[in-house]
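Asks: can't give you the sequence, but here's the structure:
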């Protein structure tokens, strides 16, 4: 976001062993310190960070020999400091499917499991096998399977307070090709398209598969149209991406929102089957279809809530250097001279407006240091 003050001290780790050594040294001092990847999902106060900052600058990927994998799968180990979008680009080039819809997400691979990154119908949890984790309690690296990480919508045990450092992540991707025509030969294809906007962009029905490169290109175009691809010339991209997560509420609560409020079900509705005895059916007893559980959880659109609360695209407080993106209501942007306090002031206004209008408390998605909402 190009805001915030300096760190007290910068330490850089370029190899896995160096990352372990520097982290252990910092833990042994018992002082507070900050682990930082690309910084794209971080907003620091104008006063800066009052302690050491450890920069993760490891890189590299390798194929892991895993006899438990079936044919057509590849297990890939990626160092924590590897650029995420560069990883996606390489996987697409090699014909490995599973993260192509996560193109254009800024940041580094080690941060991906922290909030279970996701976009356009794919999430990291779909392909994450495990991570190598340096435990802050034991100072020892250990492998944690994806099932141990409590991965949910933009959430994990890492985000909820498990202390340590992600050293690397292991992904299981599909290594498959289909013959699209006699002239083109084998062409690597994507996983099934699960997001309506992406399906529309590539001109196919939901559930279809298309060439990996087509998905990557479409996703990058969609993200750019929303200011979600970093561009030094586009102030709409001077942001931390989506500033708030989409709220998750009960279906009962969602029904009280105004007509037209977008809702997205989480998982399958669990409904008890309608049961009648044969004698009851023959006697004409009507079949009553039970209603869905009123406590079923659904996801709301934070962008819709923000705009309907009176904060439109391009909204800017008088004299502030921060504004809502002109392309996407969910992004708070730096128009060139914003301070961290400008960002915080606008974010607080949005939270207040949405809560007053709809009774929904928006939760920030970026990591905030020294900024209170």
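Replies: Nice, thanks for sending it over. Worth saying up front: this structure is predicted, and the values here are computed from it rather than measured.
Asks: From now on I want contacts and neighbour counts done on CA atoms only, so please keep to that.
Replies: Will do.
Asks: which of the residues in the helix with the most length in the chain are buried?
Replies: Looking across the chain with DSSP state H, the single longest helix is helix 340-358. Along helix 340-358, these residues count as buried under the neighbour rule (16 or more other Cα atoms under 10 Å): 340-347, 350-355, 358.
Asks: show me where the chain has helices.
Replies: Assigned helices in the chain, in chain order: 16-29, 84-94, 196-202, 212-225, 251-254, 278-282, 302-308, 340-358 (criterion: DSSP H).
Asks: Quick one: closest of those helices to residue 175.
Replies: helix 84-94 (8.5 Å; Cα to Cα).
Asks: The most centrally placed residue in the chain and residue 85: what is the separation?
Replies: The geometric centre of the chain, computed from its C-alpha atoms, lies nearest to residue 117 (Cα atoms, centre = their mean), at 2.6 Å. According to Cα to Cα, to the nearest Å, residue 117 and residue 85 sit 12 Å apart.
Asks: Quick one: list the elements packing against the longest helix of the chain.
Replies: Counting contacts by 3 or more Cα pairs under 8 Å, 6 or more residues apart in numbering; DSSP states H and E, the secondary-structure elements packed against helix 340-358 are helix 302-308, strand 322-324, strand 332-334.
Asks: follow-up on the earlier one: the residue nearest to the centre of the chain contacts residue 124, doesn't it?
Replies: Yes: in this structure, residue 117 sits in contact with residue 124. The criterion is Cα atoms under 8 Å, and the distance is 5.7 Å.
Asks: related to what we said a few turns ago, so which of the helices of the chain comes closest to residue 138?
Replies: Between residue 138 and the helices of the chain, the tightest spacing by Cα to Cα is seen for helix 16-29, at 9.7 Å.
Asks: buried set for that closest one?
Replies: Judged by neighbour count (16+ other Cα under 10 Å), helix 16-29 contains these buried residues: 16, 19, 20, 22, 23, 24, 26.
Asks: What lies in contact with it?
Replies: Helix 16-29 has contacts (Cα atoms under 8 Å, 6 or more residues apart in numbering) with 11, 13, 33, 54, 56, 58, 79, 134, 136, 139, 165, 167.
Asks: Structure two is appended below for comparative analysis:
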């Protein structure tokens, strides 16, 4: 455990490249150091924030109250079992490096989650998912340092209430998490890849990129390469030379609304019926080519929940790719409507002002308030 004599500004540590320095900055290189450090902060009732990869964070320009703890814990343990492999991964490991490791060692289950930035510890907090795979399908448990009890506990995934980009551990729009805790490690249940092949391809865009049919299995390396290429085409793989990649990924989550509200939208609006609000993520094409029909609601049925496409709502609210407010150094990505980018020298206020404008336009046009996905530090939308 060490304390930096001069706290670094968060613009140097986040993919949005905005944010001032905290009052204190500390670093933990293993789980024991992290536990000791956080226990001291909590005992002193000092404001605290744990920062991993910094890929899903919007921090205020004038600094952060209290201490920022840099999580730099490392380690991957493997336990081979008869039909599966259990990986116990420290929370500070880089997520994409973990995916690369599983592909190289012939394990299937997270290959379609290639290229997602950030740390392993952040993955269960928002139940990451992409291209037909979701963390919840392979997550067995997490080790937490619980804020209320101060104890280290291993919690099964079933107790995390994993939903669409959410869990009991996630702060929503700056609000406290339902369960205040820090992820120390995660347990993933993966499968040995038979003949080096992936799980069945479950996402139409990925299938097209691979030139295969849905349900086909292909070499793990090909899936990873195709996913990385798709993400790069949308500016979702960080590239220092490409300002479109200086973002927090998708800034807004796809809204989940009642089918009554969904019926007020134009017929071409992409939508997908859900059994419950925490159903698995579903891909929503912007052209409305799939999932646009909502079955009639029975008189005695519970209201049906419907997931909408935030990207479609933004574009139909007259906010195109590449849009920027006059004089602002923040802008909508030229590749992906959901990404708010730092075009060079943007401030947190620039990003926040653009986010508020997008929210106001969508709400005025459709009556729907988009919810931000990043963790907000010292700033409100």
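Replies: Cool, the structure landed. Predicted model only: the values in this text are computed from it and were never measured.
Asks: What TM-score do the two superposed chains give?
Replies: TM-score of the superposed chains, computed with TM-score structural alignment, normalised by the length of structure 1, equals 0.89; 340 aligned residues with a Cα RMSD of 1.5 Å.
Asks: wait, which of the helices and strands packed on helix 340-358 of structure 1 is closest to residue 71 of structure 1?
Replies: Each of these was checked against residue 71 of structure 1 via Cα to Cα, and the shortest separation belongs to helix 302-308, namely 40.9 Å.
Asks: Average separation of the closest one from the aligned part of structure 2, please.
Replies: For helix 302-308 of structure 1, the mean deviation from structure 2 after alignment is 0.4 Å (mean Cα distance after the TM-score superposition for structure 1).
Asks: dump the residue contacts of residue 47 of structure 1.
Replies: Residue 47 of structure 1 sits next to 4, 5, 6, 370 when contact means Cα under 8 Å, 6+ apart.
Asks: Could I have the PyMOL command that selects the buried members from those?
Replies: Below is the selection syntax for PyMOL that covers the buried ones among the contacts of residue 47 of structure 1, with 16+ other Cα under 10 Å defining burial:
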select buried, resi 4+5+6+370
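Asks: Residue 330 of structure 1 -> structure 2?
Replies: Aligning on TM-score structural alignment places residue 330 of structure 1 opposite residue 338 in structure 2.
Asks: Go ahead and confirm that match touches residue 250.
Replies: Yes: taking contact to mean Cα under 8 Å, the distance of 4.9 Å between residue 338 of structure 2 and residue 250 places them in contact.
Asks: Going by how many neighbours each has, rank those two and give me the top one.
Replies: When residue 338 of structure 2 and residue 250 are compared on other Cα atoms under 10 Å, the one with more neighbours turns out to be residue 338, at 25 against 19.
Asks: Starting from residue 225 of structure 2, give me the distance back to the more buried one.
Replies: According to Cα to Cα, residue 338 of structure 2 and residue 225 of structure 2 sit 23 Å apart.
Asks: buried stuff in stretch 86-93 of structure 1?
Replies: Neighbour counts using 16+ other Cα under 10 Å place 86, 87, 88, 89, 91, 92 of stretch 86-93 of structure 1 among the buried residues.
Asks: now it: which residue numbers in structure 2?
Replies: Aligned using TM-score structural alignment, stretch 86-93 of structure 1 spans residues 97-104 in structure 2.
Asks: what number of residues lie near residue 339 of structure 1?
Replies: The local packing of residue 339 of structure 1 (other Cα under 10 Å) involves 21 other residues.
Asks: so what's the equivalent of it over in structure 2 up against?
Replies: With TM-score structural alignment as the criterion, residue 339 of structure 1 lines up with residue 347 in structure 2. The contact partners of residue 347 of structure 2, taken as Cα under 8 Å, 6+ apart, are 18, 19, 61, 329, 330.
Asks: which of those residues has the most neighbours?
Replies: The contacts of residue 347 of structure 2, ranked by neighbours (other Cα under 10 Å): first place residue 330, 30 neighbours.
Asks: ok, it - contacts?
Replies: Applying Cα under 8 Å, 6+ apart, we find residue 330 of structure 2 in contact with 324, 340, 341, 342, 343, 344, 346, 347, 350, 351, 354.
Asks: how about JSON lines for these, with distance to residue 208 of structure 2 added?
Replies: Putting the contacts of residue 330 of structure 2 into JSON lines (distance: Cα to Cα, whole Å) gives the following:
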{"residue": "324", "distance to residue 208 of structure 2": "32"}
{"residue": "340", "distance to residue 208 of structure 2": "27"}
{"residue": "341", "distance to residue 208 of structure 2": "28"}
{"residue": "342", "distance to residue 208 of structure 2": "31"}
{"residue": "343", "distance to residue 208 of structure 2": "31"}
{"residue": "344", "distance to residue 208 of structure 2": "34"}
{"residue": "346", "distance to residue 208 of structure 2": "37"}
{"residue": "347", "distance to residue 208 of structure 2": "39"}
{"residue": "350", "distance to residue 208 of structure 2": "37"}
{"residue": "351", "distance to residue 208 of structure 2": "34"}
{"residue": "354", "distance to residue 208 of structure 2": "34"}
